[in-house]
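> Structural data only, the sequence is not supplied:
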């Protein structure tokens, strides 16, 4: 009962029928164990479990963009540090931009993936309100992007591949961030990431928002977890701008084409990484194993290329984005 109460505030609306069915299965199982009549309910439980598995697949294979956005923002969804600790053999976090700042909203360090030294970095959200305030809800400051660039230059100097994990609603838009040069810091990263010699794999693990995502999003491969989103602006902001009504965010989410499936169809996404049925927050260990396998496979391919081949691949990848054909031509 305590567990159910703890889970209830984190339940999304479309998850409730599934949880109700799972609770019913658990109640029947508990009643059978407590009963002294020796009633066999194994067949009934088996049927309900099959129905629950079917319902889980039906729900998570027919989600709307707005529902996928809810999953991307789920407070229990694995974060950058969760994935790094799960997939790395060892990892040491490094701090500071060497300019006087150390942004907790963007973390990074040196680690090892399948025995290969790598630099891993990404946005870090909090688990609760207090942690989110400390992490600024994953919205990095100019110091965060300068720290990221320092770590990437370190990786380039020592020939270590770079793995970035994107999970932010956007860069911090506060007055202080503007005073510190937020736009310049992101623009500098965009330019410099194109010239790096080492392999770069960027993975959207949750919410990829605006320039805040792009600041660590230039790479040879762009991967997205199945229920992650990537967008030029949050649906709420888009709805407020276009219709003066943030309540129309679901409509905006549909129009913006923010899901991994949409971006795969547009050719922007290189690899869609599947999540366990029920999404990453329901089975985080399995989600990390799937992501690790995808990263290792892509890294093996990229490491076989020359530095120039990777730079050319990176350049051509982003040159193709936004190209379209006029039907009247």
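Cool, got the structure. All figures in this text were calculated on a predicted structure; none of them were measured in a lab.
> When you work out contacts or count neighbours from here on, use the C-alpha atoms and nothing else.
Fine.
> how many neighbours does the residue nearest to residue 225 when sequence neighbours are not counted have?
Computed as CA to CA, 6 or more residues apart in numbering, the closest residue to residue 225 that is not its neighbour in sequence is residue 273, at 4.7 Å. By other CA atoms under 10 Å, the residues close to residue 273 number 21.
> repeat for the one 5 residues further on
By other CA under 10 Å, the residues close to residue 278 number 17.
> Over to residue 291?
22.
> Tell me who's in contact with it.
Residue 291 is in contact with 225, 273, counting by CA atoms under 8 Å, 6 or more residues apart in numbering.
> ok, the residue lying closest to residue 281 once chain neighbours are set aside to residue 83 distance?
Spatial nearest neighbour of residue 281, excluding adjacent residues (CA to CA, 6+ apart): residue 77 at 4.3 Å. According to CA to CA, to the nearest Å, residue 77 and residue 83 sit 10 Å apart.
> Next one for the comparison:
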């Protein structure tokens, strides 16, 4: 079990718990009372810590190495899943995954960024930073779903679109802009869920939906706290202050009307109880799909356009 720096009190209690259990095994003494007391103390300590998380601590949680990624959710949500590959132009981008899945008898097109579960896979998937062909693949799959009248669910989890020279040469900005233009006009229901990091145009490229949700310990912003700190203060030392000022947490995004709802996570984060998190996510998707299917395509498109047009604060002189 891996702990973040602010979870050190919990880590210390787990260490005590392991020692008590080892003593019980060696001495054959009944230590159940002590174990139960420590387990209660762990739960209480976790509740206390997680009730007062700072924006930077939520950013840390969104990046937890054990946090479930897109494919982990898809595999648990779907009875069947067929992954589709390639943008039919350049190549298949491993950072963007998608395909048709069957969930409770409904066929849904699932699309999302995939970071990779270990060092080798993270390198293969470019840490979830998609190239232009990744966004073009995503759009191809969305159009395929529209053709067969199937709803779309996107999982957003990226530190940003890949900023390399070759990505710019192949039209990174155009690919993302094309997705925004096309997604707002899709005739099928579109649900977007930020499951971890939602950074910049990399997130927005698959984030234009009828409903946009955030998991409780995810973040959504035009820039990461580290890069914001690097621009404003020329180093990363002010990343915590930047996270505070960017107002990037799920609660703040919901308050501003940027997202339509916040999906609660199990105590300790999504990585502590995969099955509980998946069950909550599944219930939210099914409920939202039921609402959206009752609305005509024309009305959905109109509402989608109006929703994104209302965002932001401005004054007319």
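The structure has been received and is ready for your questions. Keep in mind the model is a prediction, meaning the values are calculated, not measured.
> Can you give me the TM-score here?
TM-score of the superposed chains, computed with TM-score structural alignment, normalised by the length of the second structure, equals 0.96; 317 aligned residues with a CA RMSD of 1.5 Å.
> circling back to that earlier point, what does the residue nearest to residue 281 of the first structure correspond to in the second structure?
Applying TM-score structural alignment, one finds that residue 77 of the first structure aligns to residue 67 in the second structure.
> List the buried residues of the host helix or strand of residue 242 of the first structure.
In this assignment (DSSP states H and E), residue 242 of the first structure forms part of helix 235-243. Within helix 235-243 of the first structure, the residues that qualify as buried are 235, 236, 237, 238, 239, 240, counting by 16 or more other CA atoms under 10 Å.
> Contacts for that helix, please.
Against helix 235-243 of the first structure from outside (CA under 8 Å, 6+ apart): 245, 246, 247, 248, 249, 250, 251, 252, 253, 256.
> corresponding residues in the second structure for the following helix or strand past that helix?
Heading C-terminal from helix 235-243 of the first structure, the first helix or strand you meet, by DSSP H and E, is helix 249-256. Aligned using TM-score structural alignment, helix 249-256 of the first structure spans residues 239-246 in the second structure.
> what about the matching stretch, distance to the chain center?
Counting by CA atoms, centre = their mean, to the nearest Å, stretch 239-246 of the second structure is centred 20 Å from the centre of its parent chain.
> residues of that stretch that come out buried?
Buried positions in stretch 239-246 of the second structure, judged by neighbour count with 16+ other CA under 10 Å: 239, 240, 242, 243, 246.
> Equivalent analysis for stretch 78-90 of the first structure, please.
78, 79, 80, 81, 83, 84, 86, 87, 88.
> Pipe the residues you listed into a markdown table and attach distance to residue 170 of the first structure and secondary structure per row.
As requested, these are exported to a markdown table (distance: CA to CA, whole Å; DSSP: H, G, I helix; E, B strand; the rest coil):
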| residue | distance to residue 170 of the first structure | secondary structure |
| --- | --- | --- |
| 78 | 18 | coil |
| 79 | 16 | coil |
| 80 | 16 | helix |
| 81 | 18 | helix |
| 83 | 20 | helix |
| 84 | 21 | helix |
| 86 | 25 | helix |
| 87 | 25 | helix |
| 88 | 26 | coil |
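> Report the mean deviation for the match of helix 249-256 of the first structure after fitting onto the first structure.
Compared with the first structure after the fit, stretch 239-246 of the second structure shows a mean deviation of 0.5 Å (mean CA distance after the TM-score superposition for the first structure).
> Can you tell me what sits against that stretch?
54, 55, 56, 221, 224, 225, 226, 228, 229.
> rerun that using 10 Å as the cut-off
Defining contact as CA atoms under 10 Å, 6 or more residues apart in numbering, one finds that stretch 239-246 of the second structure is touched by 54-59, 219-230, 232-233, 236, 248-249, 252.
> and what of stretch 252-261 of the second structure?
Contacts for stretch 252-261 of the second structure (CA under 10 Å, 6+ apart): 55, 192-194, 209-216, 219-221, 246-251, 262, 284, 307-308, 310-313.
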